[in-house]
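> Next come a sequence and a model predicted from it.
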Amino acid sequence: MNKKRKVMICGVGPVTHELLKRLGGRWEVTLVGGDASALERAHALCGSELITVEGDPSSPVVLEQAGLADQQYVAALSEDDAVNLAVAQAARQAGVAQVLVVYYEAAGRESFQELGVEALLASAALAREVNHFLEDPTLTVTRLGLGRGVVMELQAQDLPHLMGRRVDSVRGEKWRLVGLFRSQELVLPEPHTRIQSGDHLLLLGPPDTCEEVCSRLDCGLPGFPLSWGQTLLVVLNPKDPDEHEGLMNEAMAWAMDSRVNDTIILCREGQCDLQAQINEWPAACSVRVEPVASGLLEKARELCRQGEVGLVVLGKFEPSLLESLAKSALMNLAESLGAPLVLAGGTAPYQKILVPFNGRACSLAALEVAAEVAGQTGGEVSLAMVEEPEFVRGEDSAPWLEQVRATAREQAHALKLTFQEVLLQGNPVRRISELSGEYDLMVVGGSSRGRGLLSPNVGEHLAEKAGCTVLVVAKED
């Protein structure tokens, strides 16, 4: 039977209580503190296995009577640096081998270093946690080695530009990618192992590496539309060739602001004289022109099915009256493409971005995309929330509106996005359509489901009536 290890803990604050919850049956714990009620609570937490000593932990006499010389470990965890320093000095004089101290004022660091004890600056640890969250809420950081190192965890899906990269290329001067969780199993990768979608990345580095990692990997920067694919597909669908130049200019703006690697331009045979505009295309993005005899949209669907297209740009899509009554033609098109769809309105660059928002899955997806686009273009985002009349909703709309606003703020916090609220009343399609003329881009979430004469697809009508460029993000509610 293994002999229990002896530890003396001095101080009965919150840190001590959290530590006691984690110490198992392999420890014989002596707790020293001057607060009798706090000692009683600690004893109730741990039971008879805990030895409590009431007294001033900075007193050598109290520590001696508590059995300091018999301890293998001492942890000075009071909220007073002077007390913790006195405990550390007494433990060193008593010959305790392992001494750990928490301190709160950085100026006291030198005194603890002179004693040769392990010292953790509590305020620095908390500040690091806050900083990690502010740098990127998706970055999970776990401290190692008494705070001397950290493991950082990232989802590959949040870093689409890393897809296909070799593991040995994901590194900095002081940090490395050391492991992957793939298909729920831990993989210790070889240098040639390539990152795949769905991988969970484990990076190892010093405690203040978070900012450098995020800067190098762009973990807090937008990746749109790379999570869908690294190819921009431009469909020159207007029958009048004179309209192609404006469409190409807007498509080129997307190529410049995003990180797509390739551009494919679909054009009707005999209408593919585009070299002058292609010469202006970003050098980092290759361009391929494909003449199509007929069926531009079907060819677009075929290319999207191959899984490389991240964004489709085409002219305004106008379904016939029959299509409009029978089904959601625009949303069906967006869903069949499987990638976000831009209906070019000639309003680039996108400095003012509007998102119709009702708190449902479609609008949440639109807000996420809008945040990424704003990060790329430097634009500002406004959320339009429309309060319908009570006789339309059939209930008081005030609780609904407050819930939607709370959802928007929570999502914006996760995305590190600052946005403006635009509160409207009336018919959502009419009011938002009128407002859209004041913006450069409207990001609309929608789905083809639930379409009918009495339940019109709001997202589709908004896209059709908008006075600016529209980015459609198809997602089921």
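That came through fine.
> can we go C-alpha only for contacts and neighbour counts from here?
OK.
> how far away is the residue nearest to the spatial centre of the chain from C214?
In the chain, the residue lying closest to the centroid (C-alpha atoms, centre = their mean) is T138, at 4.1 Å. Note on T138: its distance to C214, by C-alpha to C-alpha, to the nearest Å, is 11 Å.
> before we go on, here's another structure to hold up against the first:
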Amino acid sequence: MEKKLNVVVIGDSTFSWSMVNALRKKISGHLYFLLPERDQAVEASLLENVVAISGNPSDPEVLDQLDLENCHTFIAGSREDDTNVLCALYARNKGAKNIYARVFETRFAALFESVGIVPIQTSETAAAFLSIRILKPDVADLVDLAEGQFDLDEIDVARVPELVGCRLGNLQSDFLNTIAIAKEGKTHLGYKTLVEEGSKVLVIYERSLGKEVLKELRRVARVAKEHANRLDRDNWPMLDE
């Protein structure tokens, strides 16, 4: 029998709508989409394979409608950090298996990580979605990227030493996007996270790049460092002669 994988997405944001559209035809179970307003839920209900519900995402009675005990992946993607914290913690306590929450303030990151919740601090919706797929191996069951224009790869920084010292959020171009940094068993998604020696970067890139992906990554790293150096020079204090 095929294993059913239920997914819950919370919040009315570009991020959440993109997540739903990316997942709705690629999972074997139910895709629940919780939205704060009834008219939003009505709109979402028109999407194929989406179970749309309206209500306050901080209300336990509303969250209990989402079958959290059988939830494979829970994604808190509202525009409010406090809401994402509360509903993610509630989902964890109810038994949701894999939990992700979008946050804007880094003060919540340690709290999430301490209880097994993966914080997503990037605003790149496609990158956020794909990071979920690769950060937890069993979540790969949810989607199939075998067909399409993108590939995913984990690249050892030793192969592209130019990456060391670059910020994660600056490592992108028209052809690739570096979406996470992994080191010593931990994965980091923060925009300002620096690439260190001994780490690996997780990259989504245009399949047309092929074997040129490392070359493009080196170019992106050089551009990022040049940009950072220009900013440093611009911020130097002016000295009176």
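Received, thanks. As the structure is a prediction and not an experimental result, all values here were calculated from the model.
> Check which helix or strand whatever residue of the first structure lines up with R222 of the second structure maps to.
Applying TM-score structural alignment, one finds that R222 of the second structure aligns to C214 in the first structure. Assigned by DSSP states H and E, C214 of the first structure belongs to helix 210-217.
> Wait, E135 of the first structure touches E212, no?
No - using C-alpha atoms under 8 Å, E135 of the first structure makes no contact with E212, being 10.2 Å away.
> Who has more neighbours out of the two?
E135 (18 against 14; other C-alpha atoms under 10 Å).
> who's in contact with the more buried one?
When contacts are counted by C-alpha atoms under 8 Å, 6 or more residues apart in numbering, E135 of the first structure touches 210-211, 214, 220.
> okay, now the closest residue in space to S123 of the first structure that isn't next to it in sequence: neighbour count?
Spatially, and ignoring its direct neighbours in sequence, S123 of the first structure is nearest to Y104 (5.8 Å; C-alpha to C-alpha, 6 or more residues apart in numbering). Per other C-alpha under 10 Å, the neighbour tally for Y104 of the first structure reads 16.
> Was I right to think Y104 of the first structure contacts L121?
Yes - using C-alpha under 8 Å, Y104 of the first structure and L121 qualify as a contacting pair, with a distance of 5.7 Å.
> what about the helices in the second structure?
Secondary structure of the second structure by DSSP state H: the helices cover 14-23, 38-45, 60-63, 81-94, 109-114, 125-135, 213-234.
> tell me what the first one is packed against?
Taking 3 or more C-alpha pairs under 8 Å, 6 or more residues apart in numbering; DSSP states H and E as the contact definition, the neighbouring helices and strands of helix 14-23 of the second structure are strand 6-10, strand 31-35, helix 125-135.
> Over to the second one?
Counting contacts by 3+ C-alpha pairs under 8 Å, 6+ apart, helix 38-45 of the second structure is packed against strand 31-35, strand 51-54.
> Output the residue interval of the first structure matched by that helix.
Aligned using TM-score structural alignment, helix 38-45 of the second structure spans residues 36-43 in the first structure.
> Please state the offset of that stretch from the chain centre?
41 Å (C-alpha atoms, centre = their mean, to the nearest Å).
> before we move on, the earlier item: ok, the residue nearest to S123 of the first structure to G11 of the first structure distance?
For Y104 of the first structure, the distance to G11 of the first structure - C-alpha to C-alpha - is 14 Å.
> Spit out the residues that contact those two alike.
Shared contacts of Y104 of the first structure and G11 (C-alpha under 8 Å, 6+ apart): E79.
> still on that earlier bit, identify whichever of the helices and strands packed on helix 38-45 of the second structure lies nearest to W17 of the second structure.
Nearest of these to W17 of the second structure, taken as C-alpha to C-alpha: strand 31-35 at 8.8 Å.
> if you go through the stretch 251-400 of the first structure in chain order, where are the strands?
Remark: strands assigned in the stretch 251-400 of the first structure by DSSP state E, counting those that start in this stretch are 262-268, 286-292, 309-315, 341-344, 352-356, 380-387.
> quick one: which of the ones you listed is nearest Q93 of the first structure?
strand 380-387 (62.0 Å).
> Can you list the buried residues in the match of helix 38-45 of the second structure?
Using 16 or more other C-alpha atoms under 10 Å as the test for burial, stretch 36-43 of the first structure gives 38-39, 42-43.
> Any chance you could list what contacts it?
Stretch 36-43 of the first structure is contacted from outside by 12-13, 17, 20, 31, 33, 50-52, 54, using C-alpha under 8 Å, 6+ apart.
> repeat that with 7 Å
For stretch 36-43 of the first structure, the external contacting residues (C-alpha atoms under 7 Å, 6 or more residues apart in numbering) are 12, 17, 33, 50, 52, 54.
> Throw together a ChimeraX command that grabs the buried residues out of these.
One line in ChimeraX is enough to select the buried ones among the contacts of stretch 36-43 of the first structure; burial here means 16+ other C-alpha under 10 Å:
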select :12,17,33,50,52,54
